[in-house]
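Enquirer: Below is the sequence, then the predicted model.
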Amino acid sequence: MTSDEPRWLTGAEQRTWQAYRRMHLLLAAQISRDLAQDSGLSDADYDVLSHLSFAEGNRCQIGELADRMLWSRSRLSHHLKRMQQRGLVVREGRTDDARCAEVVLTEEGLSTLKAAAPLHVDSARRHFIDLLTPEQQTAFAEIGEVVVRHLSDGAEPRPPKRSNA
């Protein structure tokens, strides 16, 4: 094989890739449906509310929130406008830097998140976590961490730890 030929996936690799792709699509769609049905929130709504609930004072600079969510500032700004109209968040100017607006979780937003979270966790359990053994959960977490580390810092993933058994 010459260096300009693609490294086609083996049968086992193709099975792995297709299983991940199909699982990702089906699981994301099901969790999104459950979230919308149970709480009236979109995935994006839940992500914003969740991020803000963990931020100090339930507030965050808009640019920082966009970075955390891997969204453009424009996309986040449009989404925040819709959430603000529903009373879930407010935007405030910072007193120490007028150029840096912050988004703040409202009481309505916090109570909406508190009502949605148990149902969201139940959905994640039903459709994913409880289907896996503890060993599968550990393996899945390790796999995800390798890929995230690779995509986050561009570093080559570390080889898996080999057991001596």
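Expert: Sure, I can see it.
Enquirer: hey, let's count contacts and neighbours off CA atoms from now on
Expert: Noted.
Enquirer: Spell out, range by range, the helices that occur in the protein.
Expert: Applying DSSP state H to the chain gives helices spanning 11-39, 43-54, 62-69, 73-85, 107-127, 134-153.
Enquirer: quick one, which of those is packed in tightest?
Expert: With neighbours taken as mean count of other C-alpha atoms under 10 Å, the helices of the chain reach their highest mean count in helix 43-54, at a mean of 18.
Enquirer: Can you name every helix or strand that that one contacts?
Expert: strand 59-61, helix 62-69, strand 101-105, helix 107-127 (3 or more C-alpha pairs under 8 Å, 6 or more residues apart in numbering; DSSP states H and E).
Enquirer: putting a second one here so we can go through both:
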Amino acid sequence: MNGTGAHGDQEEPRWLDEQEKAAWTGLISLVLLLPGKLEPPLRQEHGLTLFEYLVLSHLSEAPRRTLRMGELAFLASGSLSRLSNVVKRCEQRGWVRRMPDPADGRYTLAELTDDGFDVVHQAAPTHLRSLRRTVLDALNTTDQKALARIAEKLRIVPDGLG
């Protein structure tokens, strides 16, 4: 093929070698399978999705338990629209409050309420047990450092943030 046609001047794909294929299939398996391992205990014991837990957890660790929505979306690895829907549900449950950022009214802040802090505090041990069992206990310190380094290199900015 000459690389022209419906898609313009695109170069030929560089097919995966064995090492690249092993890296890719390992990564995509983790990406697709981990939420299915980490979410059920949170749902069963606390009625939380994994994404809800991540949102509440990041807020609980923030100064004054408050973050701009855009920063929270980035930390929780979700789009602004997905985060907005989750924060709305959390607001209805009394776990989060939204307000304009007094420093710059163009931004919205999400603040974890005391009730929301109680929820994440109760759910944290459940999440930690499944996280250790599913991921961390299988890795030594060198593996954990390598995983953190790789994750940082592959960090993707969610839609609407970059």
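Expert: Sure thing, it's come through. What you are looking at is a predicted structure, and each value in this text was computed from that prediction instead of being measured.
Enquirer: For the aligned residue in structure 1 for residue 126 of structure 2, give its distance to residue 46 of structure 1.
Expert: Using TM-score structural alignment, the equivalent of residue 126 of structure 2 in structure 1 is residue 119. For residue 119 of structure 1, the distance to residue 46 of structure 1 equals 12 Å [C-alpha to C-alpha, to the nearest Å].
Enquirer: Ok, residue 139 of structure 1 next?
Expert: Relative to residue 46 of structure 1, and taking C-alpha to C-alpha, residue 139 of structure 1 is found at 27 Å.
Enquirer: How about residue 32 of structure 1?
Expert: Plainly put, residue 32 of structure 1 is 10 Å away from residue 46 of structure 1 if you go by C-alpha to C-alpha.
Enquirer: can you check residue 136 of structure 1 too?
Expert: Counting by C-alpha to C-alpha, the gap from residue 136 of structure 1 to residue 46 of structure 1 is 27 Å.
Enquirer: repeat for residue 91 of structure 1
Expert: Residue 91 of structure 1 is 17 Å from residue 46 of structure 1, by C-alpha to C-alpha.
Enquirer: cool, residue 126 of structure 1 as well?
Expert: In terms of C-alpha to C-alpha, residue 126 of structure 1 sits 18 Å off from residue 46 of structure 1.
Enquirer: Also residue 64 of structure 1?
Expert: As for residue 64 of structure 1, its distance to residue 46 of structure 1 is 17 Å (criterion: C-alpha to C-alpha).
Enquirer: What is the neighbour count of residue 15 of structure 2?
Expert: For residue 15 of structure 2, the count of nearby residues is 8 (other C-alpha atoms under 10 Å).
Enquirer: I meant residue 98 of structure 1, not that one.
Expert: With other C-alpha under 10 Å as criterion, residue 98 of structure 1 counts 9.
Enquirer: shouldn't residue 76 of structure 1 be in contact with residue 67?
Expert: No - using C-alpha atoms under 8 Å, residue 76 of structure 1 is not in contact with residue 67; the gap is 9.8 Å.
Enquirer: Where does stretch 29-42 of structure 2 end up in structure 1?
Expert: Under TM-score structural alignment, the match for stretch 29-42 of structure 2 in structure 1 covers residues 22-35.
Enquirer: That stretch vs structure 2 - mean distance after superposition?
Expert: In this overlay with structure 2, the average offset of stretch 22-35 of structure 1 from its partner residues is 1.5 Å by mean C-alpha distance after the TM-score superposition for structure 1.
Enquirer: Show me what residue 20 of structure 2 aligns to in structure 1.
Expert: Alignment note (TM-score structural alignment): residue 20 of structure 2 maps to residue 13 of structure 1.
Enquirer: Now do the contacts for its match.
Expert: Residue 13 of structure 1 makes contact with no residue under the criterion C-alpha atoms under 8 Å, 6 or more residues apart in numbering.
Enquirer: a markdown table please, covering the helices of structure 1 and showing distance to residue 5 of structure 1.
Expert: Listed next are these as a markdown table, based on distance: least, C-alpha to C-alpha, whole Å:
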| stretch | distance to residue 5 of structure 1 |
| --- | --- |
| helix 11-39 | 17 |
| helix 43-54 | 40 |
| helix 62-69 | 36 |
| helix 73-85 | 38 |
| helix 107-127 | 39 |
| helix 134-153 | 24 |
